[in-house]
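**Student:** with the sequence up front, the predicted model follows.
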Amino acid sequence: MIHSYSDSKIVENILQLTGLIQEALNSLTRATMNISLVHSLLYNAGSYESAIAQSACGYLSCGYSGYTFPTQFIPNRQEVLMELKSAAKLCDILFYSYSDKSKLGNGRSLCLEAAETIQSPLLSLGDEIFAFQSALGYILPIYRRLGKLKEKKVVVSWGYDTRFSLPATAHALVYLSAVLGADVSIIAPKDFPLLRRVLKKSKKIAGESDGSVETVERTEKEYHDADAVFAFNWCSVNEFIRPERNKDLAFQYRDWQISKDCLDNALFMTEQPQRLDMIAERAVMDSSANLTSHWLESRILVLLASMDAIFRHNSTIRALV
């Protein structure tokens, strides 16, 4: 069975498993999940992805081989699927990601097609639309502080910076928070909206989990009322194939910075690696409310828990995409 993190029981289970795994890190062996070899095949992946995969495999004392797509030419869709199928053949599980920087949504559909056609266990580390593993790494520290996110107010906010990452983590944060029953507010300038189809999908799942998803105006009250604020500097999806225009578009929003007064009592997380005096004021970054430093550890725990969810006895999950 293939899952896209739309089942709240699976998401809750992954988050809860991290606690058990963290307690057993010193004694984890590959026998725990009966995994001896992991392969990865990543295309335009984030800077942390390969190292996180290696760290997780290190805790399991299992082998890890990271493969890359050819650089002499740009493979077409069928060639990518052939590469993925080849990499998946000789391992227990394949970590993969594919972010297409020329056509928005192509990587997502390719990752889903791979999960449908390759019969080996698969775990996606993200694409240009959704980065669920990254988002769970941000949610976990908040989840542990607040307990379940149901009926909690979560803000996903754009903030001024100059890196203009793909909105994949922000999309996944909105969606997963909705799956967990949170009331999600999205705060973003008109030039940096999140994808309408992602918001539509998130609103639908929120209706099934007694949560809500809405785009709101930027006011101090919206931040004040929040239990958790996630702030990211994502690129303009309207200028996806013209990334050089992001800098000029963003300059008019250079005052979009999270302040200590604005944050009030909310917990806070932002992009890794953290930058000072950009998305948030130094007082926010230095405060105990900033849990961003927990993200890397959380990412590794979430990946281990996701592997456990796939390999657990009687599990019906073959792929998490």
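**Tutor:** Thanks, I have the structure now.
**Student:** switch to C-alpha atoms for all contacts and neighbour counts from now on
**Tutor:** Fine.
**Student:** what ranges does this structure have for its helices?
**Tutor:** Per DSSP state H, the chain carries helices over the ranges 8-23, 49-60, 77-89, 106-117, 132-146, 168-179, 196-208, 220-224, 246-251, 260-263, 282-285, 295-311.
**Student:** contact partners for residue 236?
**Tutor:** 164, 191-193, 243, 246 (Cα atoms under 8 Å, 6 or more residues apart in numbering).
**Student:** wait, I meant residue 165
**Tutor:** By Cα under 8 Å, 6+ apart, the neighbours of residue 165 are 233-235.
**Student:** now do 6 Å
**Tutor:** Residue 165 is in contact with 234-235, counting by Cα atoms under 6 Å, 6 or more residues apart in numbering.
**Student:** where's it relative to residue 211, distance?
**Tutor:** Going from residue 165 to residue 211 by Cα to Cα, to the nearest Å gives 27 Å.
**Student:** so residue 200 versus residue 169, what's the distance?
**Tutor:** Counting by Cα to Cα - residue 200 and residue 169 are separated by 17 Å.
**Student:** ok so, going back, right, so of the helices of the chain, which gets closest to residue 100?
**Tutor:** The closest of these to residue 100 is helix 106-117. By Cα to Cα, the value is 5.0 Å.
**Student:** structure two is appended below for comparative analysis:
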Amino acid sequence: MLQDIVQIAKSIDSSGFSTIHEALQKVKVVGSIFHGESPLETQVTNITTARLGHDLIDLGWHDAATMSTDTMLDSVRMSSEAVDLLLTAFSSSDTFGEGRILTNQFADVSRVPLVSLHDDVYAWQDALTVLLGLESRLGSVSGKQVVVTWGFGNSFVNPAPAHSLLIAALAFGANVRLVTPSDFSFLNRVRRVARDTSMCSNVLFEEENEFEGSLKDADVVFALNWFRLDDFNHPERNQTHAKEFKNWFVDESTISKDCIFSSVPPVQSGLLASRKVLESDRNITPLWLKHRTIALAATIAHMVESSSPSMI
């Protein structure tokens, strides 16, 4: 599915959104159900639905934190009877992974196609966004060395985009190295999926806990300052754990001159990466919003054309 969506996205990128308008004629009204969403999701959905000529209706809940699971599922079921497509972005602030469980349940009860923009474990739309940027620049990521690395910062984000890119890049045929301090490691379940994906794709997945020298052979570096999973309920502790890793910083000395850099905006200049890297042509992050809207439009088109029930 991911490869098909990226191919549609490439077509949109080169020829415009009109290439999928005919396929989407049955989609008139799109509903959104967001809770704990990342800051740019509203911009992405507004731009995408405007490009596609759809009406976007907010169906979210202001009191989601106090609602029972059954009440939420009843609401999703009812909402899906009134719209042509549902977009969700759901992350729990209480229990890490609960958003993922609920997202799967939302897809099960929805009567219309459902696209998850992200939950607290996976963010496939972010992964598609980065892959579209990389394939537009490189032609293909197959056979390339991709490094997914934690980077220093003082504003910590959910690791879901990095989780998803790790697995998606392996599925696209890239060799992927995960570089993290031991304190900021990935979920074991994500690493298991990555190992399985690497075996199916016959590519290399490796893990490294030392930053120095780990990016030198990279064709692509994706860096993100994700929070410490063990302190999900105590975010104030991240600063203490992170301060000993200030050297996890991407600059011209840590990557080759041809290496492509990417992250999720906003990027913390001077902390995660140097101004020289961020202002160079190698940085594809400034194209994030454009590519994110294209990726979402391509996902919607693929789901409608293939009659897929969900993309979660």
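**Tutor:** Okay, I see it. The structure displayed is predicted, hence computed values, not measured ones.
**Student:** re the thing from before, more neighbours: which of residue 200 and residue 169 of the first structure?
**Tutor:** residue 169 (26 against 13; other Cα atoms under 10 Å).
**Student:** aligned partner of the more buried one in the second structure?
**Tutor:** In the second structure, the residue matched to residue 169 of the first structure (TM-score structural alignment) is residue 161.
**Student:** also residue 20 of the first structure?
**Tutor:** Per TM-score structural alignment, the equivalent position to residue 20 of the first structure in the second structure is residue 11.
**Student:** repeat for residue 103 of the first structure
**Tutor:** Per TM-score structural alignment, residue 103 of the first structure is aligned with residue 95.
**Student:** find the nearest non-adjacent residue to residue 28 of the first structure, please.
**Tutor:** Spatial nearest neighbour of residue 28 of the first structure, chain neighbours left out: residue 60 (5.7 Å); criterion: Cα to Cα, 6 or more residues apart in numbering.
**Student:** count of residues packed around that neighbour?
**Tutor:** 23.
**Student:** OK, contacts around it?
**Tutor:** Applying Cα under 6 Å, 6+ apart to residue 60 of the first structure gives the contacts 28-30.
**Student:** switch the cut-off to 8 Å
**Tutor:** Listed by Cα under 8 Å, 6+ apart, the contact partners of residue 60 of the first structure are 28-30, 32, 35.
**Student:** ok, those in the second structure: which stay?
**Tutor:** Shared contacts between this structure and the second structure among the contacts of residue 60 of the first structure (both residues aligned by TM-score structural alignment, their matches' Cα atoms under 8 Å) comprise residue 30.
**Student:** show the buried residues in the contacts of residue 60 of the first structure.
**Tutor:** By neighbour count, with 16 or more other Cα atoms under 10 Å, those hold 28-30, 35 as buried.
**Student:** could you tell me which of these belong to strands?
**Tutor:** Nothing among these maps onto strands, per DSSP state E.
**Student:** which one of those residues is nearest residue 278 of the first structure?
**Tutor:** Residue 278 of the first structure lies nearest to residue 28 out of these, by Cα to Cα, at 39.1 Å.
**Student:** the nearest residue to residue 168 of the second structure once chain neighbours are set aside and residue 85 of the second structure: what is the separation?
**Tutor:** Excluding the flanking residues, the one nearest residue 168 of the second structure by Cα to Cα, 6+ apart is residue 127, at 6.7 Å. Using Cα to Cα, residue 127 of the second structure is found at 21 Å from residue 85 of the second structure.
**Student:** for residue 21 of the second structure, same thing?
**Tutor:** Distance from residue 21 of the second structure to residue 85 of the second structure, by Cα to Cα: 15 Å.
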